[in-house]
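> Let me see the structure of the following:
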Amino acid sequence: MDLNLRQAVKNNIAGHNEEQLEATIAEAIQSGEEKMLPGLGVLFEMYWQQASEDEKETMLSTLETEVGKL
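Now for the predicted structure:
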């Protein structure tokens, strides 16, 4: 069986509005379940591919700050 995780995640969220997407993200983070991480990764990838250079710089700066706290 050929499982395309990216496509499965995209199929699961297709047609979701902003409120539904926020609920999906919040639930994934709050649950703390490892199985939710790939879905968050796909959402991040979708964002990153459409982000402007300024948005990417902001994200990278935020991530650098948070990684520095580890």
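
> C-alpha only now, for contacts and for neighbours.
Will do.

> distance of Ile25 from Ala51?
Ile25 sits 18 Å away from Ala51, taking CA to CA, to the nearest Å as the criterion.

> Show the secondary-structure elements that the strand or helix carrying Pro38 is packed against.
Assigned by DSSP states H and E, Pro38 belongs to helix 37-50. Secondary-structure packing of helix 37-50 (3 or more CA pairs under 8 Å, 6 or more residues apart in numbering; DSSP states H and E): helix 5-13, helix 18-31.

> run this one through as well so I can compare:
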Amino acid sequence: MNLNIRQTVVQNVKENNVEQLKDTIVDSIQREEEQLLPGLGVLFEIIWKESPEAEQQKMLQVLEGGLKH
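I've put the predicted structure just below:
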């Protein structure tokens, strides 16, 4: 079976508005189900690629702080 996770995730949310995207992310995190992690990874990849370097640096700082808790 040839499954393209990136393509599937994008197809599932590409028509969503900001609130629906937020709901998708929050729901995926709250459910704490391992099978949802790849989808969150795809969404993060899109965010990362679309963010300027200054925002990427801020995300890295937030991530570093979160890992230290």
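
> one step back: for the helices and strands packed on helix 37-50 of the first structure, which one sits closest to Val67 of the first structure?
The minimum distance between Val67 of the first structure and these falls on helix 18-31, with 16.8 Å, by CA to CA.

> so the closest one versus helix 5-13, what angle?
Put simply, helix 18-31 of the first structure runs at 120 degrees to helix 5-13, going by axes from the mean of the first three to the mean of the last three CA atoms, to 10 degrees.

> so how far is helix 18-31 of the first structure off the chain centroid?
10 Å (CA atoms, centre = their mean, to the nearest Å).

> How about stretch 62-69 of the second structure?
That offset, for stretch 62-69 of the second structure, works out to 17 Å (CA atoms, centre = their mean).

> do the same with stretch 51-69 of the second structure
14 Å.

> just to revisit the earlier point, could you export the helices and strands packed on helix 37-50 of the first structure as TSV, including distance to Thr58 of the first structure and mean neighbour count?
Below are these laid out as TSV (distance: least, CA to CA, whole Å; neighbours: other CA atoms under 10 Å):
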stretch	distance to Thr58 of the first structure	mean neighbour count
helix 5-13	25	13
helix 18-31	19	12
